[in-house]
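**Student:** pasting the sequence and the predicted model now:
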Amino acid sequence: MTGHKRTDRVGDQIRMEIADILMRRVKDPRVGFVTVTAVDMTADLRQAWVYVTVLQQGPQEAETLAVLARAEGFIRSELGRRLKLRYVPALTFVKDTSLDRVKRVMTLLDQVQPQPTEPKDNHREP
């Protein structure tokens, strides 16, 4: 059980550091506006899946993910300088679809939810 807590702590630290690296060190204009939403790690801390949301949609989104994949070596070397880990994990950048799922559920709830009606006037004047 303690291993999961460590992976969560290390994942949170990696999430914050990658967000800072993307904001301050990655100069490629194709990266655009990227938010690092979560990091999942293997128990041995050697592999990390970095979940990101990209402001641009469509082809720009795919291009941003491709640029992040190509910048993986640079980002890992920056992480190695910043973190005191025996091994810097291999990074895999993944589109975070949780916001898309939330929007879809909210749309479905709006469709199912009854529309508010005018309250009936129960008070009759004599």
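**Tutor:** Arrived safely.

**Student:** CA atoms for contacts and neighbours, from now on please.
**Tutor:** Noted.

**Student:** separation between the residue nearest the centre of the chain and Tyr87?
**Tutor:** Centroid-nearest residue in the chain: Thr37, 2.5 Å away (criterion: Cα atoms, centre = their mean). According to Cα to Cα, to the nearest Å, Thr37 stands 22 Å off from Tyr87.

**Student:** want to compare, so here's the second one:
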Amino acid sequence: MPREFTRSDRVADAIQRSLAHAIQMEVRDPRLGMVNINSVSVSRDLTWAKVYVTFVGVDSSEEAEASVAILNKAASYLRNVVSKDLTIRSTPKLQFFYDKSTVVGQKLSHLIDKAVAKDREGKEQNEE
């Protein structure tokens, strides 16, 4: 019976959980607000982990990129914290990226809601 998830998927999930806790409790940079870890993808040889993040309350992409730079500077420290938390032989090197998909998704959802409301107004006016 084949496994449902590969080892890299299981390691990625464990890293995501560990990083969420580590960033919240260990990183004390006041410039860094609330961080959401959207996903983690680990290379097949478990040497690199790409961490995709978004930030709560950050409106501009410049602020988000500055926060990503803070996380990338703290990557070696976070890797050390994750390595103590996980029981794997070698911990992947962490690389943080800003994930714009949630922002784009919210904008599209807002546009769809706006269009649906406009259509309802048009139907109500035509019925009268």
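**Tutor:** Arrived safely. Because the structure is a prediction, the values reported are computed rather than measured.

**Student:** contacts only, for Thr53 of the first structure.
**Tutor:** Contact partners of Thr53 of the first structure, counting by Cα atoms under 8 Å, 6 or more residues apart in numbering, are Val34, Thr35, Val36, Thr37, Lys95, Asp96, Thr97.

**Student:** in the second structure, which spans are strands?
**Tutor:** For the second structure, strands defined by DSSP state E occupy the ranges 34-42, 48-56, 93-98.

**Student:** how near is the closest residue to Ala38 of the first structure other than its chain neighbours to Leu65 of the first structure?
**Tutor:** Spatially, and ignoring its direct neighbours in sequence, Ala38 of the first structure is nearest to Tyr51 (5.1 Å; Cα to Cα, 6 or more residues apart in numbering). As judged by Cα to Cα, Tyr51 of the first structure and Leu65 of the first structure stand 10 Å apart.

**Student:** mind listing the shared neighbours of the two?
**Tutor:** Common neighbours of Tyr51 of the first structure and Leu65 (criterion: Cα under 8 Å, 6+ apart): Phe93, Val94, Lys95.

**Student:** neighbours of the closest residue to Met16 of the first structure other than its chain neighbours, how many?
**Tutor:** Excluding the flanking residues, the one nearest Met16 of the first structure by Cα to Cα, 6+ apart is Val36, at 7.9 Å. Val36 of the first structure sits with 22 neighbouring residues when counted by other Cα atoms under 10 Å.

**Student:** with Asp13 of the second structure instead?
**Tutor:** For Asp13 of the second structure, the neighbour count with other Cα under 10 Å is 16.

**Student:** what sits against the closest residue to it other than its chain neighbours?
**Tutor:** Spatial nearest neighbour of Asp13 of the second structure, chain neighbours left out: Val40 (7.1 Å); criterion: Cα to Cα, 6+ apart. Listed by Cα under 8 Å, 6+ apart, the contact partners of Val40 of the second structure are Ala12, Asp13, Ile15, Gln16, Ala49, Lys50, Val51, Tyr52.

**Student:** the second structure: helices as residue ranges?
**Tutor:** Secondary structure of the second structure (DSSP state H): helices at 7-25, 61-73, 75-85, 101-127.

**Student:** would you mind measuring from Gly11 of the first structure to Gly3 of the first structure?
**Tutor:** 12 Å.

**Student:** would you mind measuring from the counterpart of Thr87 of the second structure in the first structure to Ala19 of the first structure?
**Tutor:** Per TM-score structural alignment, the equivalent position to Thr87 of the second structure in the first structure is Lys84. Lys84 of the first structure sits 18 Å away from Ala19 of the first structure, taking Cα to Cα as the criterion.
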